[in-house]
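>>> below is the sequence, then the predicted model.
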Amino acid sequence: MASTSKSIKSKKQFTHISSWVICAFYFSVIYFLLRWTSIPKEIALYDAGISALCITGCCYLIYSTLHYYLPKNNQYWKLITLGIVLTLMSVVISIFILFGFFDASEILYVYKGLPFRIIINFLLLACIMIITIFWNIQEEYQDNKKRKEASERMLRDAELYNMRQQLQPHFLFNSLNSIIALIGSKPSEARKMTFQLSDFLRGTMRKDDKQFIPLSDELNHLKLYLEIEKVRFGHRLQTNFDIDESCLTSYVPSMIVQPLLENAIKYGLYNITGDVAINLRIYSIQNLLHIQIENPFEIDQFENKKGTGFGISSIQRRLFLLYGQSNLLQAKAKDSIFTATLRIPQYDKDYSN
């Protein structure tokens, strides 16, 4: 709304300024031509002033008409007709008014110069039409572009929100199943895990309206998640954090790391006996925040892999929607170690939302 009102205001200012410029220019040209042909000064002043005001009024009519109506490609004859009508109006009205100030014998020169007046007025009004049409076309193009961008932004935000909402049940169902399993054998741990899950979900809900958050907040959220997972897996789950403290003020998409960490725990612990270490390393290189997660895996997991891989694919899609790049998530497997690396650009960006 603000941009639309600003555009209307600037257009009105342009109309007023250009009209008075045309009036002054037309007055100067007509007055010079009349004086050049030895027309008395008083008559030349009246003639030039009246003609300038008439042509300025016709310019206003063109601005007003073309502001609300833009003919199609096969209807430009209407513009030519409009130009001819306004040209005749400007000439006839100016001559009629001029006859009200002077006798017919004093302004006989008008009839001799009538064809030139018609040609000059028509060419001037045609130029005004062309300029106005191009102005309106450009304005319409900009408005359509803004509407398209706003529509695409709304669709992108809706898709991002939907993806974030789909990620939560994936972890929630696993946690609830673990709580159910612990209720009979370890009720105290089931109670503890329930409270931790409540804190985790409460923090998740607070982040729903924020697309980007500081890395320090994301890490605090990860710690809540890991406390829940450690109740599920006990001493088997070990996590090692190697974080460059200078990166804590960097901004990352909300809940972008948790699905990767959940994926690492899933493939690191589910089919492996004994203790498993998940390594998280965070560092920065040339305005790119690197978040690297390593976990061990059994090679036959990939051969007998179950599931759709929604977590990884959703992160890739989300990063593309946010940054317009498809190479910000890289994954590799080597020597029974799976490594996923996120690269988050840290260029100037509005993180208020």
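Received, thanks.
>>> only C-alpha atoms from now on, for both contacts and neighbour counts.
Fine.
>>> skipping its backbone neighbours, what lies nearest residue 237 in space?
The shortest distance from residue 237 to any non-neighbouring residue, by CA to CA, 6 or more residues apart in numbering, is to residue 276 (5.5 Å).
>>> ranges for the strands of the stretch 151-300 of the chain?
Along the stretch 151-300 of the chain, counting by DSSP state E, counting those that start in this stretch, strands occupy 212-214, 237-243, 251-253, 276-285, 288-296.
>>> give the full set of residues in contact with the residue nearest to residue 237.
Residues counted as contacts of residue 276 (CA atoms under 8 Å, 6 or more residues apart in numbering) are 236-238, 268-269, 295-296.
>>> repeat for residue 311
Residue 311 neighbours (CA under 8 Å, 6+ apart): 167, 259-260, 263.
>>> got the residue ranges for the helices in the stretch 251-353 of the chain?
Using DSSP state H, counting those that start in this stretch, the helices assigned to the stretch 251-353 of the chain run over residues 258-269, 299-303, 310-323.
>>> ok, the residue lying closest to residue 294 once chain neighbours are set aside - how many residues close by?
With sequence-adjacent residues excluded and distances taken as CA to CA, 6+ apart, residue 294 is closest to residue 339, at 4.5 Å. Other residues lying near residue 339 total 18 when counted by other CA atoms under 10 Å.
>>> do I have it right that residue 339 meets residue 297?
No. Contact criterion CA atoms under 8 Å: residue 339 and residue 297 do not qualify, at 10.3 Å.
>>> alright, now check it against this:
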Amino acid sequence: FYTPQPREIWKVLIIGLIMGAISIALSRFLMSYFIQSTFTPLLDLTLPYRGIVNFLILTSVAIINIVWNIQEDNINNIKRKQESENLLREAELYNLRQQLQPHFLFNSLNSIIALIGANPDEARNMTFQLSDFLRGTLRKENNQIITLEEELDHLLLYLDIEKVRFGHRLNTSISSSEEIFNNRLPAMIIQPLVENAIKHGLYNVTDQVEIKIKCHSNDGQLLIQITNPFDTEEQSKPKKGTGFGLSSIQRRLYLLYGRNDLLETQIQDNIFISTLKIPQYD
């Protein structure tokens, strides 16, 4: 960061000395012009003292000027640092969001490829659904924060694709009142949690599995709860793929809100529960 250069400090001091000399000479001339000659020796006698006083005054002004400039530079440095941190934060947020798309796209394309031979019509429908989903994703690239209604509409497109992949095995329910549709939250923050619920809820399961998404408002927060069946014994076995981890979601929430307590997970009676708490600011 920029700091004041020594030559600038010397420049201020030299200017102060020059102005002090001019001030002393000018005061001597004016006083000798307006005051009787009998007081001239007194003026000469007090010249050193007046010079010292003038020098101290001008030096004080110079020091104040230097301190003011240093303070101004410090403020500018802080602003530049904050701007730099904001740019880094935005870059990290962008990278976190981009991690989601290749993973989901890879899975969807694999499903389409698998369907082409067995069910071409279903493969074509899934291709159109994937196109609609990605088009909606591109529209949201410039919007870090969107409404709950927009987020749920986008989530439904995602679930349509997943239902093609998993067929009768996947059943989902979304409950939310229209009163909170205008609540705001980070774009595409629910999808990775639902993807995580599908991944673990349907792992090694042939029966129908229900993924529930519940949205409500409480105490100035938008609360979103995602639940899925969770078999502790099955989940302890190694699985392929890493997906978009909960730690990435936690990191994104921290970058946006500066808090580490906005995503909670727990297991109750073989049900895995993820809870998002999104602060609502006026």
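Received the coordinates, thanks. Since the structure is predicted, the reported quantities are computational estimates derived from the model, not experimental observations.
>>> before we move on, the earlier item: quick check: the residue nearest to residue 294 of the first structure vs residue 149 of the first structure, distance?
Relative to residue 149 of the first structure, residue 339 of the first structure is positioned 36 Å away (CA to CA, to the nearest Å).
>>> trace stretch 146-163 of the first structure over to the second structure and give me the residue numbers.
Here stretch 146-163 of the first structure aligns to the second structure at residues 79-96, judged by TM-score structural alignment.
>>> stretch 206-223 of the first structure too?
If you align by TM-score structural alignment, stretch 206-223 of the first structure falls on residues 139-156 of the second structure.
>>> for that stretch, buried residues please.
Residues of stretch 139-156 of the second structure classed as buried: 140, 146, 148-152, 154-155 (neighbour count, 16 or more other CA atoms under 10 Å).
>>> same check, this time on stretch 259-275 of the second structure
Per 16+ other CA under 10 Å, stretch 259-275 of the second structure contains these buried residues: 262-263, 272-275.
>>> same question, stretch 110-119 of the first structure
For stretch 110-119 of the first structure, a neighbour-count test (16+ other CA under 10 Å) marks 117-118 as buried.
>>> same deal with stretch 90-104 of the first structure?
Buried residues in stretch 90-104 of the first structure (16+ other CA under 10 Å): 90-92, 94-95, 98.
>>> also stretch 145-155 of the first structure?
Taking 16+ other CA under 10 Å as the criterion, stretch 145-155 of the first structure shows none as buried.
>>> then stretch 119-128 of the first structure?
121-122, 124-126, 128.
>>> output those as CSV; include the columns secondary structure and distance to residue 144 of the first structure.
CSV is the format used below for those (DSSP: H, G, I helix; E, B strand; the rest coil; distance: CA to CA, whole Å):
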residue, secondary structure, distance to residue 144 of the first structure
121, helix, 34
122, helix, 32
124, helix, 30
125, helix, 28
126, helix, 27
128, helix, 24
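>>> ok so, going back, from residue 87 of the first structure, how far out is the residue nearest to residue 237 of the first structure?
For residue 276 of the first structure, the distance to residue 87 of the first structure equals 89 Å [CA to CA].
>>> repeat for residue 107 of the first structure
In terms of CA to CA, residue 107 of the first structure sits 20 Å off from residue 87 of the first structure.
>>> returning to that earlier point: so who does the equivalent of the residue nearest to residue 294 of the first structure over in the second structure touch?
Counting by TM-score structural alignment, residue 339 of the first structure lines up with residue 273 in the second structure. The contact partners of residue 273 of the second structure, taken as CA under 8 Å, 6+ apart, are 225-228, 265-267.
>>> please repeat the previous calculation with a cut-off of 6 Å.
226-227, 265-266 (CA atoms under 6 Å, 6 or more residues apart in numbering).
>>> now residue 2 of the first structure
Contacts of residue 2 of the first structure (CA under 6 Å, 6+ apart): none.
>>> which of the strands of the stretch 151-300 of the first structure sits closest to residue 65 of the first structure?
Each of the strands of the stretch 151-300 of the first structure was scored for nearness to residue 65 of the first structure using CA to CA, and the closest is strand 212-214 (47.5 Å).
>>> ok, back up a step: gap between the residue mapped onto the residue nearest to residue 237 of the first structure from the second structure and residue 201 of the second structure?
In the second structure, the residue paired with residue 276 of the first structure is residue 209, using TM-score structural alignment. When CA to CA is applied, the distance between residue 209 of the second structure and residue 201 of the second structure equals 7 Å.
>>> again, but for residue 210 of the second structure
Applying CA to CA, the value for residue 210 of the second structure to residue 201 of the second structure is 8 Å.
>>> looking at these two, which is more packed in?
With neighbours defined as other CA under 10 Å, residue 210 of the second structure and residue 201 compare such that residue 201 has more, 24 against 18.
>>> residues in contact with the more buried one?
By CA under 6 Å, 6+ apart, the neighbours of residue 201 of the second structure are 228-230.
>>> which residue in the first structure aligns with residue 119 of the second structure?
With TM-score structural alignment as the criterion, residue 119 of the second structure matches residue 186.
>>> that match: neighbour count?
Residue 186 of the first structure, neighbours per other CA under 10 Å, totals 12.
>>> could you tell me where stretch 23-40 of the first structure falls in the second structure?
Per TM-score structural alignment, stretch 23-40 of the first structure has no counterpart in the second structure.
>>> in that stretch, which residues are buried?
Buried residues in stretch 23-40 of the first structure, counted by 16+ other CA under 10 Å: 23-24, 26-27, 30-32, 34, 39.
>>> name the residue closest to the centre of the first structure, please.
residue 149 (4.9 Å; CA atoms, centre = their mean).
>>> just the element for that residue, please.
helix 114-185 (DSSP states H and E).
>>> chain center to that helix: distance?
6 Å (CA atoms, centre = their mean, to the nearest Å).
>>> that helix against the second structure, how far on average?
On superposition with the second structure, the mean distance recorded for helix 114-185 of the first structure (mean CA distance after the TM-score superposition for the first structure) is 0.9 Å.
>>> what's stretch 284-294 of the first structure in contact with?
278-283, 338-346.
>>> mind giving me the PyMOL select for those residues, buried ones only?
Applying 16+ other CA under 10 Å to these leaves a buried subset, and the PyMOL line that selects it is:
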select buried, resi 278+279+280+282+283+338+339+340+341+342+343+344+345
